[in-house]
Structure formats: C-alpha cells, structure tokens
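Novice: Return atomic coordinates for the entry below.
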Amino acid sequence: MSVPAFGLGTFRLQGQVVIDSVSTALELGYRAIDTAQIYENETEVGQAIAASGIARDALFITSKIWVANFAADRLIASLKESLHKLQTDYLDLTLIHWPSPNHEVPVEEFMGALLEAKRLGLTRQIGVSNFTIDLMKQAIAAVGAEHIATNQIELHPYLQNRKVVEFAHSQGIHITSYMTLAYGEVLQDPLIQKIAERLHATPAQVTLAWAMQSGFAVIPSSTRRANLHSNLGATALTLSDADMALIASLDRGHRLTSPKGLAPAWD
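Specialist: Modelled structure (predicted):
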C-alpha cells in the first residue's frame, strides 16, 4: 500500500466546522482524511465520514497517537478509542505524532507497540511524524524501514527539510508534507504568484503541485468550499523543471512549528 498523494488535513478544525469541511471535501472527491488524537475531532470526522455513505475501502484514514499514549500498555488501547470515535474497524495509517518528550518512552517501545497494532489489524500501515534523521534511525532499528510508511513533517517552499527527505528516501520511507502552504505565507510570494499567473492557476495550486511533483504527499485543510475545490485542482497541474527549480530556490529554513517540550533537535 502507498500513501495517497493528496488528502485533507483537519488540524485546528473542531465541532461543526470540521464536520462541514470533511463532508464538503468528500462530496468534492477527496478520499484521504488526516486527523489526530490531540486534534480532539476524531468523533466529528467519524460522523462526517459515516454520513457520506462512501464505502470504507474507498477511503484512506490517518490518525496519530498522542505522546501521552506512547507507553506499550496505553498505545493500542488509545488506538482502539480512536477507531471507536472514527466509527471504523481499522485505520489505513497510524503515526507517532511527535517524539516522546525527553525520551520518556523509548522509541523501541512505542514503535514496537505500533507494529503490534498493525499485526492485530488495527491499522494497515504505520509511520512517524516530526522525526529527525536520528529518530528515524532509532525507529528503523526498532521495527525495520519496511514497516515505516511515511514521516510526516513540516515542509513547504520556505522549509524544504532536504537532509531529512534525503535520508528518508534512502531508506524507502515516504514523506508527507504538512503546512505545505506555510500558513498562507507562500501564497503571497511574488515568484509563486508569477508562476501561478502564467499557468492560470492559484498560488496554492502551484505550491501543492510543487510538493506532489517533488514526491511528497500533501494534506491541505480548508473550511471554505471554494478553496477545497480549488486545492483539489493541484492534482491536475504540472510544473516545468524550470518552475520546480525556481520554487526550490525559495528554501530559507523558515520553520513555523517547533513547540517547546515536544520538538526534537531539528536537523
């Protein structure tokens, strides 16, 4: 199995807002949905999915285990809680959301528990999020690279995380880009706006297409139907090698997410 190139993110969306976003996205043709235990919206995401009437095997549902649930005696129980909220028997992908703060729970312990969840059929694939090269090496040592489907990381034109990407790809680990639009900052970039104008596309479409053409999965979120529809158009957009190179030149190590107490020592 592989990770879909394009999906819907639900970070910061709760209550009726996330129900409407997921419902609209599914209506428009989205089939991959990304959530997390800490988003506190799994119940609403599950409601929207159930109400859509779309067959479960046509969907790709991802959630992430929160740091409080990393211990071997908590992880699988918490995953079962997530499944109950999402009204499904299994996830397509389950990720470790952040490294364990201060290494309180060893990588070997939570990756081992996650692999056991896979063996039990609770999740089809497993992976990590916000992992550095060193943490990926520890995860590989624990369960084998073949069991790590993706590393979901902040990645956008201003933060291209090339060292992490290069190592992950060398191990056959896919990269999922979150915050691909850098909270909207890249949409104001003159270079991206110029490319978008020439291609009769939006800056968001250009940026998402750049990420997908670079081999990354993307999970943009929106609460507006027009934006959800427009973002989906990125899947049909092709950038030239010259445009790809221009966007690649925008990298300046501009990291937007690095929560104190959670963030590792970034590469």
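Novice: From now on I want contacts and neighbour counts done on CA atoms only, so please keep to that.
Specialist: Noted.
Novice: Could you look up the SS state of G127?
Specialist: strand (DSSP: H, G, I helix; E, B strand; the rest coil).
Novice: got the contact list for it?
Specialist: L93, T94, L95, I96, H147, I148, A149, T150, N151 (CA atoms under 8 Å, 6 or more residues apart in numbering).
Novice: Kindly indicate which of those lies nearest E42.
Specialist: Comparing the contacts of G127 against E42 with CA to CA places T94 closest, at 13.1 Å.
Novice: all strands for the chain, in order.
Specialist: Remark: strands assigned in the chain by DSSP state E are 8-9, 32-34, 60-65, 91-96, 123-129, 148-154, 174-178, 217-218.
Novice: out of those strands, nearest to K194?
Specialist: Across the strands of the chain, K194 has its closest neighbour in strand 217-218 (22.0 Å, CA to CA).
Novice: Contacts for the closest one next, please.
Specialist: Here strand 217-218 makes contact (CA under 8 Å, 6+ apart) with 3-7, 175-178, 180, 208, 211-212.
Novice: give me that answer again for 6 Å
Specialist: A5, F6, T176, S177 (CA atoms under 6 Å, 6 or more residues apart in numbering).
Novice: if we can go back for a sec, quick check, nearest of the contacts of G127 to Q138?
Specialist: Distance to Q138 across the contacts of G127 (CA to CA) is lowest for I148, with 11.6 Å.
Novice: show me what contacts the closest one?
Specialist: I126, G127.
Novice: Then the one 3 residues further on?
Specialist: Taking CA under 6 Å, 6+ apart, we find N151 in contact with V128, S129, I175.
Novice: hang on, isn't the second one packed against H97?
Specialist: Yes - with contacts defined as CA atoms under 6 Å, S129 counts as touching H97 at a distance of 5.1 Å.
Novice: can you give me the helices for the stretch 51-200 of the chain?
Specialist: 72-86, 107-119, 133-143, 162-170, 190-199 (DSSP state H, counting those that start in this stretch).
Novice: Run a quick neighbour tally on L228.
Specialist: Neighbour count of L228, defined by other CA atoms under 10 Å: 22.
Novice: one more to line up against the first:
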Amino acid sequence: MSKIIDAHAHVFTNQCQLAPNPRHRPDYEAPLSTYLDLLDRWGIAQGVLVQPSFLGTHNDYLMDCLRRHPKRLKGVVVLDPHVADMTLDEMEALGIQGIRLNWIGRSADELQSPEWSALLSRLELRSWHVEIQAEGSTLLAILDLLANRDLDLVIDHFGRPQANAWRDPVIERICSRSVGQRYWVKCSAPYRSHSNGLDDVSKRLLAELGPHRLMWGSDWPWTEHEHLYSFEKAFHDIEKWIPAADLALVMNETSQRFYGFNV
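Specialist: Next up, the predicted model:
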C-alpha cells in the first residue's frame, strides 16, 4: 500500500484557549508530540489536523503545528465570518485551504446571515473547501444552502447517519448522482454515528462516489469516546469497510490530492 495519510485528527493542550461555552471539554491534553509518535508507531506518513469544536476559532496551536512540520501536516480551521483577509493569507501560506463548520446543536439558518454569505464568497475566490460536522436535518439544510456555491464539500464521519444506507436521507443526498461529484466523505468515527449499518453505508458510498471521494481518518484522540476506540480499531474498521483493492486510494491517494501533500 502507498504511504498512509490520516485525514482527520485533533491536537490540543491545556494552554489552548477554549471556545465560549463548549459542549464538552477534555480533561487531558493531546499534544502534537504524542500524535506524531503515534503516526510513527502505526506507519502513518502524514496527517490532517482538524480544529476541534471546543477550541472554536482559536486556531493558534493548529497553525503553530503546521509551521513546525509543513511537509507532514495540513490543517482545517474554524473561522469567525469576520476573519480578516490577512489572516486567511497567513493560513493559506501554512497549507490551510479549508474551514470546518462545527454545527452540532446549531441552526443552519445562522449561515444565511450577510456575514457568512460574504465569507463563503471569499472562500470561493480562494478555492477553499468547507468541511461539515453536522447530522440529520441540519446537515441537509447546510447542503441546501451551499448547493449553488462553487465549493468542495467534505462530510465528516460518514455524515453521522441515523439509519442504514438505504433509509438515511443524508446518505441518500450524498449519493445523489446529480450532485455527488461535489462531495468528499471521511470514513471515520463510527461511534459518532447513530447507524449500526456502516458496512452498508460504505458499500453504497463506494458504489456511488467511488474511492477517489472517500478518505480515512483516525479521529484521534476520540474525544468523549476514548475508552471505545484506538488506532488498532480504526485500522480494523477501514479494512472492513473498504475492499483491499480500494484501500490505497482511500487511505492515501485521495487525501494526497485533496490536501496537496507532496509525495
């Protein structure tokens, strides 16, 4: 297999500034040094650091990690819609070309504000992508709002389906042939899904989108589910979800192209 890329992980320390009123707050640290040690131990060449919900728009630590390891790491940030163009320039210079919408427990209507509309337009001009952490009707509403935007959309954690592949409306939307080419899906974090049919979900995604639209992520350090998961289980799951013939695409080549990693 080609070198493995972990397309979804989080790092944080006790010195990181928290978002106001976070949904949860880990009582431990997940520093970059520990993550890099784990990558080495498991033979993972490169990783994508995704800003966790509890840090909000305080991306300082993530950006510092990218400065220190520009060849090994890429990043996805969380932004305030009023973010300055100068800040976006700085992020882009570090290899950041995407934002994450952490929209669990929030209304999609917030994204209809003039401020968010303006930011999305700026992201279109920069060819940035939007990664979406949402589920159910909220995720569907966000996809509706972004339908006419010239933006690549990355769906976190299989879209957190609530039923099996043929009954879940999120999976149905992602697999719609009329719009499917806009979506990339992260095969990750089964514990964040309400479906017990991720084997079927992955089969349908492979059939409708193809392995060149799927990416594997560990979701380390598995916040709120630390006792349930591990790198060993993450590898076991992806090998169960994806046939051996497609693993190199899902675990390396798709992420390499999408995030612009050098070979």
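Novice: Can you give me the TM-score here?
Specialist: The TM-score (TM-score structural alignment, normalised by the length of structure 2) is 0.53; 200 aligned residues with a CA RMSD of 4.7 Å.
Novice: still on that earlier bit, a markdown table for the strands of structure 1, including distance to D243 of structure 1?
Specialist: Listed next are the strands of structure 1 as a markdown table, based on distance: least, CA to CA, whole Å:
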| stretch | distance to D243 of structure 1 |
| --- | --- |
| strand 8-9 | 25 |
| strand 32-34 | 27 |
| strand 60-65 | 31 |
| strand 91-96 | 32 |
| strand 123-129 | 28 |
| strand 148-154 | 21 |
| strand 174-178 | 19 |
| strand 217-218 | 19 |
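Novice: Straight-line length of stretch 87-96 of structure 1, end to end?
Specialist: 21 Å (CA to CA, to the nearest Å).
Novice: re earlier: most neighbours among the contacts of G127 of structure 1, please name it.
Specialist: T94 (30 neighbours).
Novice: check contacts around the corresponding residue of structure 2 for that one.
Specialist: Following TM-score structural alignment, the counterpart assigned to T94 of structure 1 within structure 2 is I99. For I99 of structure 2, the contacting residues are V76, V77, V78, V130, by CA under 6 Å, 6+ apart.
Novice: quick one: contacts for the residue nearest the centre of structure 2?
Specialist: Nearest to the geometric centre of structure 2 sits D156, at 4.8 Å (CA atoms, centre = their mean). Listed by CA under 6 Å, 6+ apart, the contact partners of D156 of structure 2 are I132, Q133, K186.
Novice: out of those, which one sits closest to A45 of structure 2?
Specialist: K186 (17.8 Å).
Novice: Give me the nearest residue to that closest one, chain neighbours excluded.
Specialist: M215 (4.8 Å; CA to CA, 6 or more residues apart in numbering).
Novice: Against P31 of structure 2, how distant is the one you found?
Specialist: 23 Å.
Novice: Show me which of the two is the more surrounded one.
Specialist: Per other CA under 10 Å, whichever of M215 of structure 2 and P31 has more neighbours is M215, with 29 against 16.
Novice: residue in structure 1 matching the more buried one?
Specialist: Using TM-score structural alignment, M215 of structure 2 sits opposite A217 in structure 1.
Novice: hmm, back to that, could you tell me how far the residue nearest to K186 of structure 2 is located from I171 of structure 2?
Specialist: Taking CA to CA, one finds M215 of structure 2 at 16 Å from I171 of structure 2.
Novice: if we can go back for a sec, relative to L28 of structure 1, which of the helices of the stretch 51-200 of structure 1 is closest?
Specialist: helix 72-86 (20.4 Å).
Novice: Give the other helices and strands that that closest one contacts.
Specialist: helix 42-52 (3 or more CA pairs under 6 Å, 6 or more residues apart in numbering; DSSP states H and E).
Novice: who does the helix it packs on touch, helix- and strand-wise?
Specialist: Helix 42-52 of structure 1 packs on helix 15-28, helix 72-86, going by 3+ CA pairs under 6 Å, 6+ apart.
Novice: now the last one against helix 42-52, angle please.
Specialist: Interaxial angle, helix 72-86 of structure 1 versus helix 42-52 (axes from the mean of the first three to the mean of the last three CA atoms, to 10 degrees): 40 degrees.
Novice: list the buried ones in helix 72-86 of structure 1?
Specialist: A72, L75, I76, S78, L79, K80, S82, L83, K85, L86 (16 or more other CA atoms under 10 Å).
Novice: swap in the first one?
Specialist: Neighbour counts using 16+ other CA under 10 Å place V17, V18, I19, D20, S21, V22, S23, T24, A25, L26 of helix 15-28 of structure 1 among the buried residues.
Novice: Mind putting those into JSON lines with distance to P106 of structure 1?
Specialist: As requested, those are exported to JSON lines (distance: CA to CA, whole Å):
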{"residue": "V17", "distance to P106 of structure 1": "36"}
{"residue": "V18", "distance to P106 of structure 1": "33"}
{"residue": "I19", "distance to P106 of structure 1": "36"}
{"residue": "D20", "distance to P106 of structure 1": "38"}
{"residue": "S21", "distance to P106 of structure 1": "36"}
{"residue": "V22", "distance to P106 of structure 1": "35"}
{"residue": "S23", "distance to P106 of structure 1": "38"}
{"residue": "T24", "distance to P106 of structure 1": "40"}
{"residue": "A25", "distance to P106 of structure 1": "37"}
{"residue": "L26", "distance to P106 of structure 1": "38"}
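Novice: Tell me which of the strands of structure 1 sits nearest to N227 of structure 1.
Specialist: strand 8-9 (11.7 Å).
Novice: Next, the mean deviation of that closest one compared to structure 2.
Specialist: Mean deviation of strand 8-9 of structure 1 relative to structure 2 after superposition (mean CA distance after the TM-score superposition for structure 1): 2.5 Å.
Novice: ok, how many other residues are close to the equivalent of V45 of structure 1 over in structure 2?
Specialist: In structure 2, V45 of structure 1 lines up with L62, judged by TM-score structural alignment. By other CA under 10 Å, the residues close to L62 of structure 2 number 23.
Novice: Could you do R41 of structure 2 as well?
Specialist: 9.
Novice: Please report the distance of it from F231 of structure 2.
Specialist: R41 of structure 2 is 10 Å from F231 of structure 2, by CA to CA.
Novice: and what of S193 of structure 2?
Specialist: On the measure of CA to CA, S193 of structure 2 and F231 of structure 2 end up 18 Å apart.
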